[in-house]
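Chemist: Provided below are the primary sequence and the corresponding predicted coordinates.
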Amino acid sequence: MSEKNGWVLDIGIHSEHSRRQVNETKMLLTFISHIGTGKTITAQKMGELFYNMGLLATPQVVECTVADLLGQYVGQTVPKTRKKLQEGVGRVIFIDEAHRLVHGQYATEAVDELIQFLTRPSHKGKIIVILAGYTADMHNLISTRPALASLFPEEITFDNIPLDDCIALLAEELEFSKFTSEAGFLTNPSSPDYGKVKRLFRAMQSIPRWSNARDIRNLPRRILGGFLGSIDYDCAHQARVISAAHITDCMGQMITQQKERRTATASNNKTASSQQPPGRGMGSHPIMFSPQPATPPPAVSTSYALRAESSFSVADNSASIRTQGQGLNSFLTSQAAAVDKGTNGPQNDRNTQGQNASSADIREEGVFDVVWQELAKTKKIESARRVLRDTEIK
């Protein structure tokens, strides 16, 4: 018999009736819990259990996350999801961080393929699928994807590790490193120091995103790091006993650090949400992000400002002029000829300027006012550029 928080799996290994009942039902479960409560280990134990019953071809568990199901481009998600599910046939497939299937175009495609795959008669009783995620996020997923609620009726909740078990795990981790607590208070529930440690663990669990076993395993590293840094290595007989004051101080430091990180994360999320432009509700997949405003071009150096303005004006005019037809082409030809003749710019005599004006200032039909004004501006800039060039040559 295997029991986890009230959910009882009472299936006799040698019971043909039990095997037939399970074979007639697709084993589709959701693991809802906080971080570090043993979801992956439980899935591995379930693989061994059902393999020993003859319900699975192998005790191996296919572990993946939602990132292994989603594609990076259009058309990639469905084949990736199908391939991963096909890999889990005859096994237990454990999909962690399933709450990420809530939003996004690719997430919708993955959910649709998952439902289609699991409802095929050929897959009935041949695969055990476990969706795992955090409590609030998984509830959001089930409410957002109603098809999953009916397909995954079984829900197993993993609560936080009990406080006494947290202390026992801490003592085991220290003992594994060949250290022990002062007077063995971590194994004595009647000790006042035991009560202090228990209250500190309760404070840790009150912080959002408490990671249970992960944080408990990180705590001995902090404790031993501070302890080893304070001992005298010249004393070969130095006792490997850690005081209660040192342990409680390290736990207090860890609580302060977690609270500061939580505050910083909340502040950053608030700032990011206030600065983020309104999107189209396509989810958090990188390819579905809203486009960001273009970066403005760098300022042009003053020594090359006149030349850059001439280049940009000519380029813009060329793009506009191409839309005006053949009549404007003949006009540009006459303008270019007039500019080529006036190589001395303002130094030309009045007679030459008068002759050029008679041909260059003629405006043909079909030329827009904007185009005419830009051409005149470009002509002046080109003339000034030539004067500067001639001056530099002299």
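Modeler: In hand now; what should we look at? Predicted model, so just to flag it, every value in this text is computed and none were measured.

Chemist: Could you use CA atoms for every contact and neighbour count after this?
Modeler: Fine.

Chemist: Checking Cys64 next. Helix, strand or coil?
Modeler: At Cys64, secondary structure determined by DSSP: H, G, I helix; E, B strand; the rest coil is strand.

Chemist: So it sits against Val92, correct?
Modeler: No - assessed by C-alpha atoms under 8 Å, Cys64 is found out of contact with Val92, at 11.1 Å.

Chemist: Pull the number of nearby residues for Val129.
Modeler: 24 (other C-alpha atoms under 10 Å).

Chemist: Second structure for comparison follows:
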Amino acid sequence: MNATTPSALLEATGTRAVLAQLDAELVGLAPVKGRIRDIAALLLIDKLRAEQGLQSTPPSLHMCFTGNPGTGKTTVALRMAEVLKQLGYVRKGHMVAVTRDDLVGQFIGHTAPKTREVIKKAMGGVLFIDEAYYLYKPENERDYGAESIEILLQVMENHRDDLVVILAGYRDRMDTFFGSNPGMASRIAHHIDFPDYSEAELMQIAELMLGQLNYRFDEQAVPAFGRYLNLRRQQPHFANARSIRNALDRIRLRHATRLFQADSALSKEQLTTLQAEDVLASRVFGRQETTA
């Protein structure tokens, strides 16, 4: 019997299709996509080694995703879960996304059952813990986050062949968290940083989002939205793709209000085309301290 090639296994498992989907739905992020492909390659070669009777020990794949909000961390975690399922690393390939409130109780005896219930739901897939540094509050002696961390550490070590834990949050806060939790730091095999999007990438993201909703910018709206991006990125609480989605929702609202005042029947062109006035009505252009 002929040995399986990496390319054939990539195709047969459906992993190539998942990686292609990741490329299609996320603009930019070349270093992030490269790391995900590296991890997929590691698992593929591990399977080929097993086929040849070579020693094959499942690698530790617990990860840390760092970066600002709206940079694609949750989407990449979802696709990572699918890759792990396609390659037989986990049974189900689903993702359970949680925060501190889902894991830590407010009273004695509440934390362990909450944490174990979340882990039970996540087994066979990926447990994604957003803003993971909030689990550890050293300034509060009565905080129960440390109990949750201890349970997570045990599971990450003993069930790493059927559960991948991904911690996510701001890079500086995650660095502090790992400095205070060496046990957790030693179990994280992959650290992946998600950069902010450039202005050109944000424009591309906006056009992709609009296309999915059957909208488009007209010729004047494109530079108007470029001006909007330039101003909005300088304001507080800018959240990359998340802020783009919110901005487009408000532009569509203004577009709808404008069309609602029309007396004549509306054409398909009118219903799908956003104009510069829909963009320029944003408060960002008048009062740059706002976040509208």
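Modeler: Cool, the structure landed. This structure is a prediction, so every number in the text was calculated from the model and none was measured.

Chemist: How alike are these chains, TM-score-wise?
Modeler: TM-score for the superposed chains, counting by TM-score structural alignment, normalised by the length of the second structure: 0.73, backed by 249 aligned residues with a C-alpha RMSD of 3.0 Å.

Chemist: just to revisit the earlier point, more crowded one of Cys64 and Val92 of the first structure?
Modeler: Val92 (30 against 15).

Chemist: Tell me the residue in the second structure aligned with that one.
Modeler: Using TM-score structural alignment, the equivalent of Val92 of the first structure in the second structure is Val126.

Chemist: Likewise for Asp234 of the first structure?
Modeler: Here Asp234 of the first structure is matched to Asp263 in the second structure, going by TM-score structural alignment.

Chemist: ditto for Gly54 of the first structure
Modeler: Looks like Gly54 of the first structure aligns to Gly88 there (TM-score structural alignment).

Chemist: same deal with Asn212 of the first structure?
Modeler: For Asn212 of the first structure, the residue aligned by TM-score structural alignment is Asn240.

Chemist: where's the residue lying closest to its match once chain neighbours are set aside relative to Val76 of the second structure, distance?
Modeler: Leaving aside its chain neighbours, Asn240 of the second structure sits nearest to Gly70 (4.8 Å; criterion: C-alpha to C-alpha, 6 or more residues apart in numbering). Distance of Gly70 of the second structure to Val76 of the second structure, given as C-alpha to C-alpha, to the nearest Å: 12 Å.

Chemist: Now the common contact residues for these two.
Modeler: The contact sets of Gly70 of the second structure and Val76 do not overlap (C-alpha atoms under 8 Å, 6 or more residues apart in numbering).

Chemist: So Trp7 of the first structure sits against Phe31, correct?
Modeler: No - Trp7 of the first structure lies out of contact with Phe31 (C-alpha under 8 Å); the separation is 11.3 Å.

Chemist: Name the residues contacting each of the two.
Modeler: Ile156.

Chemist: give the contact list for Phe194 of the second structure.
Modeler: By C-alpha under 8 Å, 6+ apart, Phe194 of the second structure lies in contact with Leu29, Val32, Phe65, Thr66, Gly67, Asn68, Thr71, Gly72, Lys73.

Chemist: so the match of Gly54 of the first structure sits in a helix?
Modeler: No - Gly88 of the second structure: not assigned to a helix; according to three-state DSSP it is coil.

Chemist: for the match of Val92 of the first structure, what are its contacts?
Modeler: Contacts of Val126 of the second structure (C-alpha under 8 Å, 6+ apart): Ala77, Ala81, Gly93, His94, Met95, Val96, Leu163, Val164, Val165, Ile166.

Chemist: what span of the second structure lines up against the helix or strand containing Leu328 of the first structure?
Modeler: Using DSSP states H and E, Leu328 of the first structure sits within helix 326-341. Across the second structure, nothing matches helix 326-341 of the first structure (TM-score structural alignment).

Chemist: Against which helices or strands is that helix packed?
Modeler: For helix 326-341 of the first structure, the elements it packs on are helix 350-360, judged by 3 or more C-alpha pairs under 8 Å, 6 or more residues apart in numbering; DSSP states H and E.

Chemist: Same question for the helix or strand that comes right after the helix it packs on: list its buried residues.
Modeler: Next in sequence after helix 350-360 of the first structure, counting helices and strands by DSSP H and E, comes helix 369-393. Of the residues in helix 369-393 of the first structure, Val371, Trp372, Glu374, Leu375, Thr378, Lys379, Ile381, Glu382, Ser383, Ala384, Arg385, Val387 count as buried by neighbour count, 16 or more other C-alpha atoms under 10 Å.
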